[in-house]
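> model the following, please.
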Amino acid sequence: MRAHLCGIKTAWTEAVSPEAAAAEIARAVGVGMAQLVVFFSPDYDPETLLRALEAQVPGTAIAGCTTSGTICPEGGIDRGLVAIAFPRSGFRIVSTLLDAIDNLDVERTASAVRALRRTLDPEYDRAGDPARRPERCFALSLIDGLANAEETVVSAIAWALDGIPLVGGSAGDDLTFRDAVVLHGGRIHRRAAVLMLVETDYPVQIFKSDNFEPTRTKFVVTASDGERRIVHELNAEPAAREYAMAVGLDPERLSPMSFAAYPLAVKVGGEYFCRSIRHLNPDGSLSFFCAIDEGVVLTLAEPRDIVATTRAELSRLDDLIGGIDLIIGFECVLRRLDAEGRQVRQSIADLYRRYSVVGFETYGEQYRAMHLNQTFTGIAIGKLPQ
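Below is the predicted model of the structure:
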């Protein structure tokens, strides 16, 4: 357990049973906290875990999701649970659930987000003139990463936030792609998203960090199923074969490690963003973590030094907010695989320990109005009140 200067407590456990995990977290964070956010392995039965947490920390709101790995000051935990407990002093938190996100009603979602803003701040004006300074607020999103809906969800949320910055992650399930869940309001939810709005007395700064740069190798998506995020053809050739030939790999041996080492990116507004491959399908098509439509130009990217780029971003944030107290971070599971393949995972863990990073490994990351892949996003919280 770690108690931070801002009053947040973070705790983690690798206990095998959900009851034991909940008991360990409760002993670490205590009672009387305003909000508990948990990121946990799909090895736990989510219903059992939720009921155990409710029994151990009565009166505390609980939100969370399944992951493909968790992050804590001790480094990455492949199996287990990480918890972030917000105090009642210095933080004001409201939350809502967005359901049926695979058939999202954008107007209804925007109305729900604006209503949430008014709950946080009753003086909030419908015209979008916030009564409180946006830089003291941030939004956290936890989205079912198997609903294939992040782009629509993030766009609708960001539209209604009126300047409050958004970061978050897509719930995963250890790369099995079978079942991811989110927790909210005492229930387990699928095909849903949790949105939390946080106002704080402490300095905060959202960020994103990646470690790739574009090459001259291009692919045009010539056949795809955008709704299912499947690309059938690149450059009018079977997608897996065309991709594998470009990176010098056997099409039948493509794996998540391959996709982590050779990412694809799309150019938006003059900046490149990753559009990572999820897995190879038996018919030679490729499934992606993001929506990919026909006509999109994908650029093969090559990784830069992941340790150096991460260190530089965390150092920049530390200077910007006058000292980092902790970071709530959302890191693509493919970044973890890439770090493992390059044998630098321990160096990344050392950085996360130094800057008190807590969070989870995702099926996608949210940053403002964008849904991203192979990126590290998050919110840095400062040590001293503003």
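
> for the rest of this, base every contact and every neighbour count on C-alpha atoms.
Will do.

> can you show me the helices along the stretch 1-150 of the chain?
When secondary structure is read from DSSP state H, counting those that start in this stretch, the stretch 1-150 of the chain shows helices at 18-29, 46-56, 106-120, 150-161.

> to residue 184, which of these lies closest?
Within the helices of the stretch 1-150 of the chain, the stretch nearest residue 184 is helix 46-56; the backing value is 9.6 Å (C-alpha to C-alpha).

> what packs against the closest one?
Applying 3 or more C-alpha pairs under 8 Å, 6 or more residues apart in numbering; DSSP states H and E, we find helix 46-56 packed against helix 18-29, strand 187-189.

> same thing but 10 Å
For helix 46-56, the elements it packs on are helix 18-29, strand 35-40, strand 61-66, strand 182-184, strand 187-189, judged by 3 or more C-alpha pairs under 10 Å, 6 or more residues apart in numbering; DSSP states H and E.

> output the contacting helices and strands for the last one.
Right, strand 187-189. helix 46-56, strand 61-66, strand 182-184.

> Proceed likewise with the subsequent sequence, for comparison:
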Amino acid sequence: MTLQPPPGFAEGGIALDPALVRVVRTDGALSGMSPDTLRCCGRPAGLIVAFLSPNVDFSATCKALRGMSAGAPLLAVSTAGVLCEVPDAAAPLYEAAGPGWQTVLVQVFSPELIDQVSLHSVPLHNEDIRHGAPKLSRRERIQRIADSLDAVRVPFHIDSADTLALTFVDGMSACESYFMEAVYRVGRFPCLFIGGSAGGNLDGGKTYTFDGRSASENHAVVAFVKLAQGKRYAVLKTQNFRKTDKQFIILDSDPDRRTVSSVVDPETFTAHPIIDHICGLLGCARAELEGHLVKQTFGIEVAGEVFVRSIARIDLENDEISFFCDISTGDRLFLLESTDFVTQTRDDYQAFLRASRSRWPGF
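As a prediction, the model looks like this:
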């Protein structure tokens, strides 16, 4: 089933061009798909990116996709959900992973859009973290990842004007920040890195990446993408949360385990257990905290931009909170409140188009 942008997204004059990008929603059996689905005007695709439910056989599905790909570059990751429009207007715009969720979402990019792709799988050297007993220092872990990155060879010139690095990090590795610090340390890839984390079921299940050859855990997969001549790109950042005036500073944290146990009130400079402090901010009992955070989360602010830091688990017994991102001592977290997802995304998209047209007349 081919998907289109959410309602109203074409109002700015740009819609998804099926000749350049095709998005297909299927399942672990790749129902309704054939080799022609992954070709563009009879040619192999410039790039294929697949997002797989954690409930399907990841390796088998990737192998089947590769068999249909006619040799096109294929990158795949497991995911905790997908953002897409479905025919039923009452259905959610975002599909989250659940016990019976089988969705596989495949993006097919035309060779008229993407000229060359160089795919690489990079080990994250996080076995100690996965075993629950971190031993490497931050510096040593970053250096090991940097050494692995330094072995990567891209067979074409990297130019930030026409090249980007599409990157997905194993979501259970707790190494996203380590990986990006390693990228800066190596200093050999002068282009924008975009992407995210491979996801899975939120019960601590496994997450996977696929680099066109094999499925891996504890790795990042990077696709260096060079656009076709005459094509260009820009980055849209959107999130349906806005900053409030409630904040605190992290005191005791474990970046490898991504847990926080105590914080500092910036108004009184007094330390508090994190759960008690957040309950005080929200005016709720400890047992009610999870329910109060359904439409709220936390974030950090960097250069005037807010970046979400979502809670993964609240451990009332041990008085600590786990986050989906690493949190460090000294970080200032703001309480964020949710906005309407569809409206916020549409507004951000229209603002993105206006800014792009201002920068590039004729866009």
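
> one step back: of the helices and strands packed on strand 187-189 of the first structure, which is nearest residue 36 of the first structure?
Among those, strand 61-66 comes nearest to residue 36 of the first structure, with 4.8 Å by C-alpha to C-alpha.

> tally of neighbours for the equivalent of residue 275 of the second structure over in the first structure?
Taking TM-score structural alignment as the alignment basis, one finds that residue 275 of the second structure is matched in the first structure by residue 240. Using other C-alpha atoms under 10 Å, the number of residues around residue 240 of the first structure comes to 25.

> what do you get for residue 76 of the second structure?
Residues near residue 76 of the second structure, counting by other C-alpha under 10 Å, number 26.

> next: residue 84 of the first structure.
Using other C-alpha under 10 Å, residue 84 of the first structure is surrounded by 24 other residues.

> just tell me what it corresponds to in the second structure.
Under the alignment defined by TM-score structural alignment, residue 84 of the first structure corresponds to residue 107 in the second structure.

> for the nearest residue to that match once chain neighbours are set aside, give me its contacts.
Beyond its immediate neighbours in the sequence, the residue positioned closest to residue 107 of the second structure (C-alpha to C-alpha, 6 or more residues apart in numbering) is residue 23, lying 4.5 Å away. By C-alpha atoms under 10 Å, 6 or more residues apart in numbering, residue 23 of the second structure lies in contact with 1-5, 16, 37-38, 48-50, 84, 105-109.

> could you pick out the buried ones from those residues?
3-4, 37-38, 48-50, 84, 105-109 (16 or more other C-alpha atoms under 10 Å).

> surely residue 77 of the first structure touches residue 12?
Yes - A contact is recorded between residue 77 of the first structure and residue 12 when judged using C-alpha atoms under 10 Å, the distance being 8.8 Å.

> identify the contacts common to these two.
Taking C-alpha under 10 Å, 6+ apart as the contact criterion, the common neighbours of residue 77 of the first structure and residue 12 are 40, 70-71.

> rebuild these as CSV, extending it with neighbour count and distance to residue 291 of the first structure.
Below are those laid out as CSV (neighbours: other C-alpha atoms under 10 Å; distance: C-alpha to C-alpha, whole Å):
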residue, neighbour count, distance to residue 291 of the first structure
40, 33, 26
70, 29, 25
71, 26, 27
